[in-house]
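[1] Show me the folded form of this:
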Amino acid sequence: SEKQVIDAVLESLASEDKRFWRRADEYWNARGGSYTDGGAFLFDVRPTDNGGSELVMTNKFGDVVDTHPNGDCKLMPAADESPLELAKMDSNLAHFAVLEALPHMDWSEALATLEAIEANSANAGREWVWDLLTRLLDRRYDTGGLRRSLWLDFVEAALTRTLASATHEPCDGFVGQRTLGHRPEPASDSQRIVIDARPYPQEGTESLALEMVSLNHAGWKRFVLLHCRGHRFIGNGFGPDTSDVRIDVFGAIGDYLGSGSDGMKVHMHGNAQDQVAQIHKSGELVVHGDVGQCYGYGAKGGRLFVQGNAAGRPMINAVGSPKLVINGTALDYLAESFMAGDPLDGGGFVIINGMRFDERGEPEALETPYPGGNLFSLASGGAIYVRDPHERLSDSQLNGGAFTDMTEEDWAVVEPMLRRNEEHFGIPLQRLLTVEGELMSPAEVYRKIIPVKSKTLHAEAAWAGHHD
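    Sure, this is the predicted structure:
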């Protein structure tokens, strides 16, 4: 996909030239027909006043897209020691200590802090480093004067080194796969096997996906995948009842992540690709970034969470009881042909929060919670709950759906998903219910959309009840 190409180019540049690093400042998730973001871009090289040249990017409306993100990327050597004494803190307290201090750090202090975290694995163990660095990698927060993308590149590198060292120095929590096909016996059900994805083909009979199935048959239940490069079908083929399996993925994953899952937990620590969670039966799939096309295609159950945006046709043809939270937006055809029953009676639903993060990592509302059309097109069951306190969505964007009242019964099924969403991404439920500084009721913030047929049936049921 396009993102995999971008990541591959950046990784190649970073390996040859220290002026580059492996992460882009921003990945644009857009559609060409959108009236809010343009989707298509024009690039121009223009002369500057000092005799140089500047690359200028505009969208299709002619609006300049800022290609000069905030934050310093001029590195300096790490300080002799970190300004924080993290070694004796638990990982949760250490996380908050870093978040509080980071906006005031320069690069020498920030790099020294990462070195101290990495070195503390010798005393506190890899689990401590894992807990702290995965949160620093996944969450959105204020990085002060540091370029965010470069800081995250260093965080991921420190985490990768810590995990990769388990290949030659295993511990109770982690053991690394030494060579292709190396299948050590797990010391416990909680021990993670760390796998470098690079030697494995992206698909086929020798693929990483099938190697994971073999490792699961050998007793492994917890997997950490490093350096993924378009590897497909991860988490597929494990069979029924996999509630004891967890997979953590790092890198540029390929299509069909977590498809066909029956109970497993999957965390994608970054952006995911197309066909994620296809025919997902049960379990939990968490994407700490954006997802591609057809997320949750034909899903039948489980809980799905996306920190950012989804591309076109998420949850198309879903049935049963799948539940999805998208904290950003979806681009078009959300929940097309959705057939997920009654959300108030165990059926499925989608929550769209319509949020993004500002430069300080604070959530803020998008211009509109849903920029496309064909919302709930041809749906016959389920519901969509949209954070839309200013009622910017219009009937013209619906195709087979209709707005209806948000009730206390609706909030009873929505609230647990939003609280779980807060646990995964650190997006406070109270913040979602706050509009222009004022805490409001759920019915004032969220709007419910149901299939037109369903609305008609509800009206008929009410009429029949009134005349009994």
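[2] all contacts plus neighbour counts: C-alpha atoms, from now on.
    Will do.
[3] give me the number of residues near the closest residue to Gln275 other than its chain neighbours?
    The shortest distance from Gln275 to any residue other than its chain neighbours is 4.8 Å, reached at Tyr256 (Cα to Cα, 6 or more residues apart in numbering). The tally of other residues near Tyr256 (other Cα atoms under 10 Å) stands at 24.
[4] Quick check: next helix or strand after whichever strand or helix holds Ile195?
    Element membership for Ile195 (DSSP states H and E) is strand 192-196. Using DSSP H and E, the helix or strand that follows strand 192-196 towards the C-terminus is helix 208-217.
[5] pretty sure Ala443 contacts Glu409?
    No - look at Ala443 against Glu409 with Cα atoms under 8 Å: they stay out of range, at 10.9 Å.
[6] Compare those two (neighbour count), which wins?
    Higher neighbour count among Ala443 and Glu409: Ala443, with 17 against 10, using other Cα under 10 Å.
[7] quick one, what contacts the more buried one?
    Neighbouring residues of Ala443 by Cα atoms under 8 Å, 6 or more residues apart in numbering: 405-407.
[8] ok, these vs Gly204, which is closest?
    Met406 (47.6 Å; Cα to Cα).
[9] Test my guess that the closest one contacts Val445.
    No - using Cα under 8 Å, Met406 is not in contact with Val445; the gap is 9.4 Å.
[10] Between these two, which has more neighbouring residues?
    Val445 (21 against 17).
[11] Verify the stated contact: that one with Arg392.
    No - counting by Cα under 8 Å, Arg392 is not a contact partner of Val445; they are 11.7 Å apart.
[12] any common contacting residues for these two?
    Contacts common to Val445 and Arg392, judged by Cα under 8 Å, 6+ apart, are absent.
[13] To compare against the first, here's the next sequence to fold:
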Amino acid sequence: LHKAEDLFVLNHSHDLTRILYVSSALPEELENYAGKKINISRVGEEFLFYEAEPTELLEYLSLLRDFMQDHAYEHHKHRYGLRVHKIAAVMSCGKNFAIWKTAGRRIPWQTPDAPNNIIHIRLATGSAVEQMNAHPFSKLHTALTHNGETTNYEALRQRVEQFNLSPLASTDTEVASLKFHLVADEWEYPDWALFESFSPTTGDDLKLVDPEIRAQLEQVQRVEFASSPDGPYQYLCLRHNPYRKATERVDLKDPADLRPNISALWCDANKSESRFVSIIASEEHAVRKMLELLDREKIIDGAEADQTFVNSGMISRCYFDDTCQINKFELIDRYGKPVQLENSGEHYSVRRKILSQAIDESGYQGWDENYQRFFSENLKKLSFVEFRGLLENRVNAAASDLEFSRILELLSWLNDYLKTLDPGTKALSSLLDIVKLNIDRLLDRAGEEIFTNYFRIDQNAAYSFDRSPENGDSLVIDASGFLQEGTDPGLSLASFLSFAYNHGWRNFIIYRASGHRLISTAVMGSGDTDDVQMDVYGAVGEYFGAFMKGGVIRLHGNAQNFCCMCMHHGELYVFGHAGKVCGYASKGGKVFIMGNVVDRCWTNSVNDSRCQDLEVMILGSPNKYAGESLMGGRFFFAGLHFDQKGRLWLNQRPCLGSKMFGGASRAEFVFFDPEDRLIHAQYNHGKLIPFTDEQWQIFDKKIRETFSLSNIQLIKQGGAEFLELNGKEIEYCKENFKLIVPRGGLKGYESH
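    The predicted structure is shown next:
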């Protein structure tokens, strides 16, 4: 009965919006239906309702309703025209569910009291700027927003019109929202079937799925494949079930992973009230800004996520009680399986809590003389206040260039390697938040006169900047006021880097980066930049290290899409994850990434003999289409990650996707695979070959360097070496590594 009532409300609301806002019954059709002439003024093919008397208007509206009920639009389109004079539209009709659509930029922050409020100001870019085309699109207890394109609009439209649900807007997004309503609300597909109806698992990817559900996925595809969206898209959906008291965000992504996304989780279940935040965005700096706001509003403690990752489809589901308070939450992957959340520990807000006095260091004399050993042994026992106090004491006490550089080195080590240490009951994210805040505080001090080897500048002084360095000085740049991109050196960070380089600067420290693009030596001129050193802190934007022609760049955080794209030579170190299309069209260079890389890494790259060898060391795993059309280079993928307690674990697989080496002619991929998780379906275009002595000697050196850069120690025991991971010791030996090369046979590529 609930379902019948809901569908009646939805269909009635849909029909009302159709006849009162989108379409107008043609005057002749309406008069024929009424059996009489309608005495209301008309212009063209439409009655002017606003000129009617109240009794005439009531009769007219009743007639419209009856006409619509007897002549469903989907089967009688020839009886309708496009309504020019709008009357009214139903924006949302669900229980405890509301959306707001506007053709402008005004957002109604005073939202209704409900467990769900979805707000999105984006307008459709491929259709008329009109209120009905604005996101989100709501259908009873679902709502959908969209980033990208749906290229098979007609296939989706035909599918939903089979069930008398024609689109009310003129944008591709609404047909997707109608299909989402059908499978997620009206038909209530299981979670895995919901994902499969939108983003089908095909080809080699099916072989990576558990065999017991493979047949189920194919059955859904037989029904839904033809109307599954095509093109580059990311749907952010909301589904609400008032009867089960559940509400959820559903992340739907195209199966080819063409659209960027980053997901972030923050979870604290250590007090009487559990708190949970799930965020998805296109780039990390948006996540960072959101967490800062939530921390400021005392909703969470700390502005750092517990986990950041890329998801190919996920449900963030919350359950609420009669007072609309959330009392339970869970994550579901695209195959309907629960995602296990690690207990991150107790959180701490460094911005809201003030230290009343400096910490007493009498029990920690000389701790900073060997800070790596000190924190490795004592981090677990230190309280948040003690950890914070030790760092703040050093930042506040810095009084010389030597002390400044030593403290920055200490803070940078913590920033990069906290994830490898055991924090005890404390959340690693909150410790990292403390470290990042102290890095900002220290670099803010670079403008003080006592530090002669550092010169600090922000955007306010960019236009008047005319200083040249002396004796290898470092230029410290506060990026927060600069635009993310542009050509004006007084406004754009990348342009200012070029301006500073032309003034002779070669050592750069950039902090408070927030989505700034093309932070690279590439902007510094047309020649080689081998004498440049750059350290970057914050959440950078796309094209980090792209087009490098020399120098050393260290990123103390995650990179986004197109990292080290078109790299010629130089050294790039990323102490975090990297995004999509990493290393595209590179010709050489040395790259280290202390995390995963997303799809299409090093596509169309070549090991050009005219420049530095292309050598890549990845602590984590690649994803789909790795090494597509690759023509050279040596790559190592460890397939490892650290958990919330600093312990080392194997990823689900050494490579997280399929279609490796498609169209590739030459390269060497080495995977650490002690449990034989890499399967042939992932490298159909490649082949597994044994190491020669020379190859193993080369890769042994690169593997050891990767572990060293990741703060991973090899344990020597009985003449052998071991790695401690997955809670056990695994021997470091050639037999636990796999060498994959392109299968070859492509005519014209034999010499590469």
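[14] re the thing from before, have a look at how far, on average, the strand holding Ile195 of the first structure is from the second structure.
    Comparison of strand 192-196 of the first structure with the second structure after fitting gives an average deviation of 0.9 Å (mean Cα distance after the TM-score superposition for the first structure).
[15] Can you check the distance spanned by stretch 448-455 of the first structure, start to finish?
    11 Å (Cα to Cα, to the nearest Å).
[16] would you list every one of the helices in the first structure?
    When assigned using DSSP state H, the helices of the first structure occupy the ranges 2-16, 91-101, 107-119, 121-124, 126-138, 148-164, 208-217, 408-425, 429-432, 442-445, 452-466.
[17] can you list those in CSV and add distance to Val306 of the first structure?
    Putting the helices of the first structure into CSV (distance: least, Cα to Cα, whole Å) gives the following:
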stretch, distance to Val306 of the first structure
helix 2-16, 17
helix 91-101, 22
helix 107-119, 27
helix 121-124, 30
helix 126-138, 12
helix 148-164, 19
helix 208-217, 23
helix 408-425, 9
helix 429-432, 15
helix 442-445, 20
helix 452-466, 27
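[18] which stretch among these comes nearest Ile234 of the first structure?
    Taking Cα to Cα, helix 208-217 is the member of these nearest to Ile234 of the first structure, at 4.9 Å.
[19] Could you list the buried residues of that closest one?
    Residues of helix 208-217 of the first structure classed as buried: 208-216 (neighbour count, 16 or more other Cα atoms under 10 Å).
[20] List the superposition-based mean deviation of it with respect to the second structure.
    Counting by mean Cα distance after the TM-score superposition for the first structure, helix 208-217 of the first structure comes out at 0.9 Å.
[21] Let me see the contact set for whichever residue in the second structure pairs up with the residue nearest to Gln275 of the first structure.
    Aligned by TM-score structural alignment, Tyr256 of the first structure pairs with Tyr543 of the second structure. With contact taken as Cα under 8 Å, 6+ apart, Tyr543 of the second structure is in contact with 517-520, 560-565.
[22] again, but for Val287 of the first structure
    Val287 of the first structure neighbours (Cα under 8 Å, 6+ apart): 267-272, 305-307.
[23] do Ala311 of the first structure as well
    29-31, 291-295, 330-332.
[24] Now for the alignment partner in the first structure of Asp444 of the second structure: which residues touch it?
    If you follow Asp444 of the second structure across to the first structure using TM-score structural alignment, you land on Ala164. Each residue near Ala164 of the first structure by Cα under 8 Å, 6+ apart is listed here: 176, 194, 196.
[25] could those residues go into TSV alongside distance to Val452 of the first structure and neighbour count?
    As requested, those are exported to TSV (distance: Cα to Cα, whole Å; neighbours: other Cα atoms under 10 Å):
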residue	distance to Val452 of the first structure	neighbour count
Gly176	53	23
Val194	49	24
Asp196	49	22
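[26] Around Asn399 of the first structure, how many other residues sit close by?
    18.
[27] cool, and Lys74 of the first structure?
    10.
[28] quick one: Ala197 of the first structure and Val224 touch, right?
    No - the criterion here is Cα under 8 Å, and Ala197 of the first structure misses it with Val224 at 9.7 Å.
[29] the more surrounded of those two?
    Ala197 (24 against 20).
[30] do you know how far that one is from Ile247 of the first structure?
    Taking Cα to Cα, one finds Ala197 of the first structure at 13 Å from Ile247 of the first structure.
[31] what residues are shared contacts of the two?
    Leu225.
[32] All the strands of the stretch 251-400 of the first structure, residue numbers only.
    262-268, 282-287, 303-306, 323-326, 349-352, 355-357, 363-365, 383-387 (DSSP state E, counting those that start in this stretch).
[33] Cool, thanks, signing off.
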